[in-house]
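**Student:** Structure for the following, please:
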Amino acid sequence: MIDLVTKLVLKPLAKALYRPTIEGLENVPRKGGVILASNHMSFVDSVVIPLAAPRQVFFLAKAEYFTGTGLKGAVSRFFFTHVINAVPVERGSVRAATASLDEGLEILTSGRAFGIYPEGTRSLDGRLYRGKTGVAWLALTAGVPVVPVALEGPQHILPVGKRIPRLHKISVKFGEPLRFDELHGQARSAKARRQVTDEVMAAIQALSGQESAEQYNESPKAA
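**Tutor:** Below is the predicted model:
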């Protein structure tokens, strides 16, 4: 019942408020495992993509969002569970990072769509940073296509440091699926993972028009 309300009320209301421009819906496979690899501009990116996509998209979110108490905790659980289809994971260590990839792999092998930000964290200066190779490991291990996604506008809805969303027009572009059948099974190869990741990031950059930073991003705290 809750999911039905989210689908029939909350999502149409959000679309009416933010009037997203959506391109390339035909590029998203309607069935089977698929990775939606996007640039990362804002915390609300994980809301925008599920609103725009033609099928359910699952993301990973830190476990703390699901364990809060009181009204704030209840609202957080509802939002991450029913609005953005988030799966809770622990973060902060190599073991946690591996567990996150395993969760993503389970989502893909069960035939669902998995959203990921290869940059790892939000871009604070608007540039597109070098991708981390987890996206390639998932694609090569699961043998699924990668759909590049470019977002524009979410960074103005909830700028870093702000708590109250603003109204701003959003653009979402879904690119043509990238397939790496010739490299399937080579997930352990650092060279193959780097090649796939660079191709994914090049496709995202072509859609978004962002300047390439040619380096890995730092966390918002470090910045």
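**Student:** Please count neighbours and contacts with C-alpha atoms only from this point.
**Tutor:** Fine.
**Student:** Farthest from the middle of the protein: give me that residue.
**Tutor:** Gly70 (28.3 Å; CA atoms, centre = their mean).
**Student:** what separates Val146 from Phe66, distance-wise?
**Tutor:** Distance from Val146 to Phe66, counting by CA to CA, to the nearest Å: 28 Å.
**Student:** So for those two, which residue has more residues nearby?
**Tutor:** Val146 (27 against 21; other CA atoms under 10 Å).
**Student:** which residues does the more buried one contact?
**Tutor:** 34-37, 139, 177-179, 200 (CA atoms under 8 Å, 6 or more residues apart in numbering).
**Student:** cutoff 7 Å now
**Tutor:** 34-37, 139, 177-179 (CA atoms under 7 Å, 6 or more residues apart in numbering).
**Student:** and Glu64, how far is that from Asp102?
**Tutor:** Distance from Glu64 to Asp102, counting by CA to CA: 19 Å.
**Student:** mind listing the strands for this structure?
**Tutor:** 21-23, 34-38, 57-62, 86-89, 113-116, 146-152, 171-174 (DSSP state E).
**Student:** Dump these into a markdown table; add distance to Ile49 as well.
**Tutor:** Shown next, in a markdown table, are the strands of the chain (distance: least, CA to CA, whole Å):
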| stretch | distance to Ile49 |
| --- | --- |
| strand 21-23 | 10 |
| strand 34-38 | 9 |
| strand 57-62 | 8 |
| strand 86-89 | 12 |
| strand 113-116 | 8 |
| strand 146-152 | 8 |
| strand 171-174 | 8 |
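**Student:** who's in contact with stretch 11-21?
**Tutor:** Looking at what lies outside stretch 11-21 - CA under 7 Å, 6+ apart - the contacts are 51, 167-172.
**Student:** Second chain to compare with the first, below:
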Amino acid sequence: MMEFYSASDTCPIKPTDKPINPKVAVSSARISPWLTPLAYFLGHHFLLPFFFGNIKITGQENIPKTGPVILAPTHRARWDSLLLPYAAGRYVTGRDLQFMVTIDECQGLQGWLIRRMGGFPVNPQHPAVATLRHAVEVLQQEQMLVIYPEGDIFRDGKVHQLKPGIARLALSAESHHPGLGVKIIPVGINYSEPYPSWGADVSIEIGSAMNVKDYTNGKAKQNAKRLTEDLTRTLQHLSNQELAVSHHAFAEISNS
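**Tutor:** Coordinates of the predicted model:
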């Protein structure tokens, strides 16, 4: 499970001009210069095409190739975190993705791999301010960050209540650095079956960019609420558009 937790309203996220010590903030999370290319290659050419029957991806032109970006996908299966780099990673945009991950996902061999693929942990019960600041710093460095706004995996095809942290983080980064140009990209992920098995179909619908600067006028709480509501509606639209995936109705096949 990958989820974002924000600081409370009384403890806002304050970006800093000083770089955060990665050993403190993210426990050596970094993109490996040799493992990441290998994982992309194996996933793109072998694992995903072999496992899934059809992979349909639309809207890739909506992903900026430069500037700070938050990918905000629905969360339907653990496969999501492999499919997102396939749909929006280095082979498409020339960029690697960084994931905010719950700390229980960063244990053992899996944790070793996640950290070297750009994932960094957050403790859902006691989120460290340094970790949240690191997420803001990723945006300040104009990189691409993945946050699952629903938090948990939901297999009923419905968009569940979004966590407020994604809006607060985006607004914090933009408001403390006017002109940064943070964009949120909604992504709808849908499978032909609730628990994808070999041969299942998947559809990934990438929506238009939401400009965070458009939500910086007014009070912080109201801005975050409005951004969250608009993101919810967009994700619902993307999910409803792709309900046909459960009936194997593909207009175009990208993996044939």
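**Student:** So after superposing, what's the score?
**Tutor:** Aligned and superposed, the two chains score 0.76 in TM-score terms (TM-score structural alignment, normalised by the length of the first structure); 194 aligned residues with a CA RMSD of 2.4 Å.
**Student:** quick revisit: what's the closest of the contacts of Val146 of the first structure to Ile116 of the first structure?
**Tutor:** Nearest to Ile116 of the first structure out of those is Ala37 (CA to CA; 5.1 Å).
**Student:** so what corresponds to the closest one in the second structure?
**Tutor:** In the second structure, the residue matched to Ala37 of the first structure (TM-score structural alignment) is Ala72.
**Student:** Equivalent analysis for Pro148 of the first structure, please.
**Tutor:** By TM-score structural alignment, Pro148 of the first structure lines up with Pro186.
**Student:** How much space separates the match of Ala37 of the first structure from Lys163 of the second structure?
**Tutor:** Taking CA to CA, one finds Ala72 of the second structure at 11 Å from Lys163 of the second structure.
**Student:** any residues in contact with both of these two?
**Tutor:** Common contacts of Ala72 of the second structure and Lys163 (CA under 7 Å, 6+ apart): Pro149.
**Student:** Okay, the nearest residue to the match of Ala37 of the first structure once chain neighbours are set aside and Thr131 of the second structure: tell me how far apart.
**Tutor:** Among residues not flanking Ala72 of the second structure along the chain, Pro186 sits closest, at 4.8 Å (CA to CA, 6 or more residues apart in numbering). As judged by CA to CA, Pro186 of the second structure and Thr131 of the second structure stand 23 Å apart.
**Student:** which one of the two has more residues nearby?
**Tutor:** Between Pro186 of the second structure and Thr131, counted using other CA under 10 Å, Pro186 has the larger neighbour count: 28 against 21.
**Student:** For the more buried one, give its distance to Asn123 of the second structure.
**Tutor:** Distance of Pro186 of the second structure to Asn123 of the second structure, given as CA to CA: 24 Å.
**Student:** okay, and stretch 161-168 of the second structure goes to which residues in the first structure?
**Tutor:** Under TM-score structural alignment, the match for stretch 161-168 of the second structure is residues 130-137.
**Student:** correct me, but the residue nearest to Ala72 of the second structure touches Glu205?
**Tutor:** No - if you go by CA atoms under 7 Å, Pro186 of the second structure and Glu205 don't touch, sitting 8.5 Å apart.
**Student:** number of nearby residues for the nearest residue to Thr93 of the second structure once chain neighbours are set aside?
**Tutor:** Distances taken as CA to CA, 6+ apart place Lys65 nearest to Thr93 of the second structure, at 5.2 Å, with adjacent residues excluded. Using other CA under 10 Å, Lys65 of the second structure has 17 other residues around it.
**Student:** Same question for Ala130 of the second structure.
**Tutor:** Residues near Ala130 of the second structure, counting by other CA under 10 Å, number 19.
**Student:** which residue packs closest to it, ignoring adjacent ones?
**Tutor:** Residue nearest to Ala130 of the second structure in three dimensions, not counting chain neighbours: Ala25, with 4.9 Å by CA to CA, 6+ apart.
**Student:** Done for today, thanks.
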